[in-house]
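# can you look at this prediction? I've put the sequence above it.
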Amino acid sequence: MATTPTVCDFGWPAADFTLPGTDGKSYSLADVAGSNGSLIMFICNHCPYVLGVIDRIVRDATELQGVGIGVAAICSNDAASYPADNFDNMVVKAAEWGLPFPYLHDEDQSVARAYGAACTPDFFGFNAGGALQYRGRLDASRAGAGSPDLRRDLFEAMRLVADTGKGPAEQVPSMGCSIKWK
């Protein structure tokens, strides 16, 4: 079922976490924060919305890391009900997708709840001070990748955050599959 998260609550402070990554290490918010901000995204292995744009997520994350934005992805779905999203499958997908950022497992869903994550993908862009500046879409793609010339909403917003510390006033919410709660 498609879900749309709420709009950006500018200034909301990033919630800390410590979660295991698919690379065998644990990561906190401080570990993934960049000098110019942080992008925390909630994704999963099976969602058609994520699968349709994972190549764009990787492209944009790689470019954003180059301008000082730290990036991490978190899977919070109930793996008992959705085995495709279990940790072992996360390890496989992280390698298959060539993720250039930590892919973290939120088994007890506490981080998703702390962030108010609603769907996959759900993007949270913070400035260097840890204040929320972007909670919008990647681009106008939906359950499949849209045309290659779509405006890169997430990328442009996070470049603005890296440059100015502030996100755009106008933001279009992301859309995706609902988080699979326990």
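Here it is on my side, so go on. Residues are numbered from 1 along each chain as shown.
# contacts, neighbours, all on C-alpha from now
Noted.
# the spatially most central residue of the chain: which element?
By CA atoms, centre = their mean, the chain has its centre lying nearest to residue 41, at 1.1 Å. Secondary-structure assignment from DSSP states H and E places residue 41 in strand 37-42.
# comparison target below:
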Amino acid sequence: MLLDTPLCDFGWQAPDFTLQDPDGQSFTMSEHLGQHGLLVAFLCNHCPYVQAIAERFAQDTDTLMAEGVNVLGVMSNDYHLVASDSPPEMKRFAQRSGWQFPYLVDEDQSVGKAYGAVCTPDFFGFNKDGALQYRGRLDDARMGDAAGRTPELLNAMRQIAQTGEGPRQQNPSMGCSIKWN
């Protein structure tokens, strides 16, 4: 089912969390909230919207991380229901897609629920103080069409890194519903 994300709730404080990647290494959100902010992306492997943007997202996150913006990917789908979202598949998908950021398993779905994640992909851009400044889409391109795109997420995170505030005009992300247990 195709869903759109709600509008950005500017200033909403990011709930802290600790999750593990598929190899069992723990990552704590507050430890990744750097001087230039943090992007938390709710993702999964099987969603055609995530598949369509995976390589562009890798490029944009590589750029952001090189500029000092930290990135954490979170997979909140019930992977017992959707086997293609299992931790071993997450690891393979991230490698195939070129993702260099931690891709974390939210097995009990508590992080997805705490953040009010709606769909995959669902992007949350925070400033250095953990205040939400962006909740929108990756870009304005159609699925799979990178030509002539406006990199909305990249530009928003750069603005947040420089000013601490996100753009007031934001377009909601859209994607597949999170598969709750």
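In hand now; what should we look at? All values reported here derive from a predicted model rather than from experimental measurement.
# quick TM-score on the pair, please.
Superposed pair, TM-score by TM-score structural alignment, normalised by the length of structure 2: 0.96. Supporting alignment: 181 aligned residues with a CA RMSD of 1.1 Å.
# on that earlier part again, after superposition, how close is the helix or strand that the strand holding residue 41 of structure 1 is followed by to structure 2?
Once strand 37-42 of structure 1 ends, the next helix or strand along the chain (criterion: DSSP H and E) is helix 48-65. Its aligned residues in structure 2 lie a mean 0.6 Å from helix 48-65 of structure 1 after superposition (mean CA distance after the TM-score superposition for structure 1).
# what packs against helix 48-65 of structure 1?
strand 69-75, helix 87-97, helix 153-164, strand 176-178 (3 or more CA pairs under 8 Å, 6 or more residues apart in numbering; DSSP states H and E).
# dump the ones you listed to CSV, plus mean neighbour count and distance to residue 134 of structure 1.
Converted to CSV, those look like this (neighbours: other CA atoms under 10 Å; distance: least, CA to CA, whole Å):
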stretch, mean neighbour count, distance to residue 134 of structure 1
strand 69-75, 25, 13
helix 87-97, 16, 24
helix 153-164, 21, 7
strand 176-178, 21, 17
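# out of these, the one nearest residue 127 of structure 1 is which?
Checking the helices and strands packed on helix 48-65 of structure 1 against residue 127 of structure 1 by CA to CA gives helix 153-164 as the closest, at 5.9 Å.
# so what does residue 58 of structure 1 match up with in structure 2?
Under the alignment by TM-score structural alignment, residue 58 of structure 1 pairs with residue 58 in structure 2.
# now for that match: which residues touch it?
Each residue near residue 58 of structure 2 by CA atoms under 8 Å, 6 or more residues apart in numbering is listed here: 97-100.
# and for residue 119 of structure 1?
2-5, 42-43, 175-179.
# let's see 7 Å
For residue 119 of structure 1, the contact set (CA atoms under 7 Å, 6 or more residues apart in numbering) comprises 3-5, 175-179.
# same question for residue 112 of structure 1.
Counted by CA under 7 Å, 6+ apart, residue 112 of structure 1 has contacts residue 76.
# and of the contacts of residue 119 of structure 1, the nearest to residue 14 of structure 1?
Using CA to CA, the contacts of residue 119 of structure 1 come closest to residue 14 of structure 1 at residue 5, 16.5 Å.
# okay, now that closest one: neighbour count?
22 (other CA atoms under 10 Å).
# remind me which helix or strand it belongs to.
Per DSSP H and E, there is no helix or strand for residue 5 of structure 1.
# that one touches residue 118, doesn't it?
Yes. If you go by CA atoms under 7 Å, residue 5 of structure 1 and residue 118 touch, sitting 5.3 Å apart.
# for the closest residue to residue 47 of structure 1 other than its chain neighbours, what are its contacts?
What sits nearest to residue 47 of structure 1 in space, not counting adjacent residues and going by CA to CA, 6 or more residues apart in numbering, is residue 177, at 6.2 Å. Residue 177 of structure 1 is in contact with 1-3, 47, 49, 119-120, counting by CA under 7 Å, 6+ apart.
# those residues in strands, which ones?
2-3, 119-120 (DSSP state E).
# now, among these, which is nearest to residue 64 of structure 1?
For those, the nearest to residue 64 of structure 1 is residue 120 (19.8 Å; CA to CA).
# the closest one against residue 41, yeah?
No. Counting by CA under 7 Å, residue 41 is not a contact partner of residue 120 of structure 1; they are 8.3 Å apart.
# and residue 60 of structure 2, how far from residue 39 of structure 2?
Separation of residue 60 of structure 2 from residue 39 of structure 2 (CA to CA, to the nearest Å): 11 Å.
# who has more neighbours out of the two?
residue 39 (26 against 18).
# what's near enough to touch that one?
70-72, 123-126.
# again, only this time at 8 Å
69-72, 123-126, 157.
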